[in-house]
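Novice: okay, sequence plus prediction incoming.
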Amino acid sequence: MIAAMPLMIIPFILYNLAVVGLLGDGGIAALHHDVIVLSMLSGAIWSMALGDLLIVVALVVLFFEILKATRPGSGNLMNHILSMLVFIVFLVEFLLVQDAATQVFFILMTIALIDVIGGFAVSIRSAGRDVSIGL
């Protein structure tokens, strides 16, 4: 049952923790605070804000979600249903919560949608290869 849990809930929880203030100062301004600052060999300064880091985390999570969709098993259907619910929660929060009306949250919501569509597409494609019709 744990394997059926959608991993996209991780960026969702991290975003809400950041906005509430448990990962920083709180509020939308917390998404703009730099968490990584590096001096490059060219002399340029490269920085990554918390919001950007959340997007990178979501992309890594999406990779693992697509890998999970390729596994055969009965947990796939439950994973797809829960992934759809996570996307619906993203959508509802985006529409109803003022602190969720940001570009970062919209990108996270889009990644959750790609997770749902990609998971279904991969599962359908792999299921089609598993079916053999004897003549």
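Specialist: Now that the structure is in, tell me what you want to look at.

Novice: C-alpha from now on. contacts and neighbour counts both.
Specialist: Noted.

Novice: now name the helix or strand holding Ser126.
Specialist: Using DSSP states H and E, Ser126 sits in helix 103-130.

Novice: alongside the first one, take a look at this:
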Amino acid sequence: MARFFPFMLLAVIAYGVTVAALGVPLSRELLNIGLPSGTAFVLTVSELLLAISTVVLFFEIMNATSAKSSSILNHGLSMVVFIACGLIFLFIPGFGTGTFVIITLMALVDVIAGYSISILTARRDMTFGNNE
């Protein structure tokens, strides 16, 4: 079941729960650490959500390297997540932010990478003629 689950949905859910449901502002500081350079490292909710989304995207791309038939279902569901993100961005208050646009772009990268990797894998696995 995990092979065809679109993990980018987790990033969208994390955003929805944090920002839309709980009302946590994207600019809220979560961490403020002084660095030896004298600069303060500040981590906001927005940056944490984007970091989580980036890690999720990594696992999605790793999942796309599978040549199993379940990957086709995963690609289709990933496309549904991307389309849903676009519609949510346009029509649901609280999702019209730069952070959510970047998460939506990550969902698009997931779709493009999934199909591209599948095509390249299929092309590599194809053999033409008799190689004897």
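Specialist: Noted; the coordinates are in hand. Note that the structure is predicted; figures quoted are calculated from it, not measured.

Novice: TM-score for this pair?
Specialist: Put the two chains on top of each other and the TM-score (TM-score structural alignment, normalised by the length of the second structure) is 0.93; 130 aligned residues with a CA RMSD of 1.2 Å.

Novice: before we move on, the earlier item: by how much does the helix holding Ser126 of the first structure deviate from the second structure on average?
Specialist: Plainly put, helix 103-130 of the first structure ends up 0.5 Å away from its match in the second structure on average once the two are laid over each other (mean CA distance after the TM-score superposition for the first structure).

Novice: what span of the second structure is that helix aligned with?
Specialist: Equivalent residues of helix 103-130 of the first structure are located at 98-125 in the second structure, counting by TM-score structural alignment.

Novice: which residues sit in contact with the equivalent of Phe64 of the first structure over in the second structure?
Specialist: Using TM-score structural alignment, the partner of Phe64 of the first structure in the second structure is Phe59. Listed by CA atoms under 8 Å, 6 or more residues apart in numbering, the contact partners of Phe59 of the second structure are Phe7.

Novice: mind checking which helix or strand Phe59 of the second structure is in?
Specialist: Assessed by DSSP H and E, Phe59 of the second structure sits inside helix 45-64.

Novice: list the buried residues in the very next helix or strand once past that helix.
Specialist: Once the chain leaves helix 45-64 of the second structure, the next helix or strand it forms, by DSSP H and E, is helix 70-91. Counting neighbours by 16 or more other CA atoms under 10 Å, one finds that the buried residues in helix 70-91 of the second structure are 71-72, 74-82, 84-86, 88-89.

Novice: thanks a lot, see you next time.
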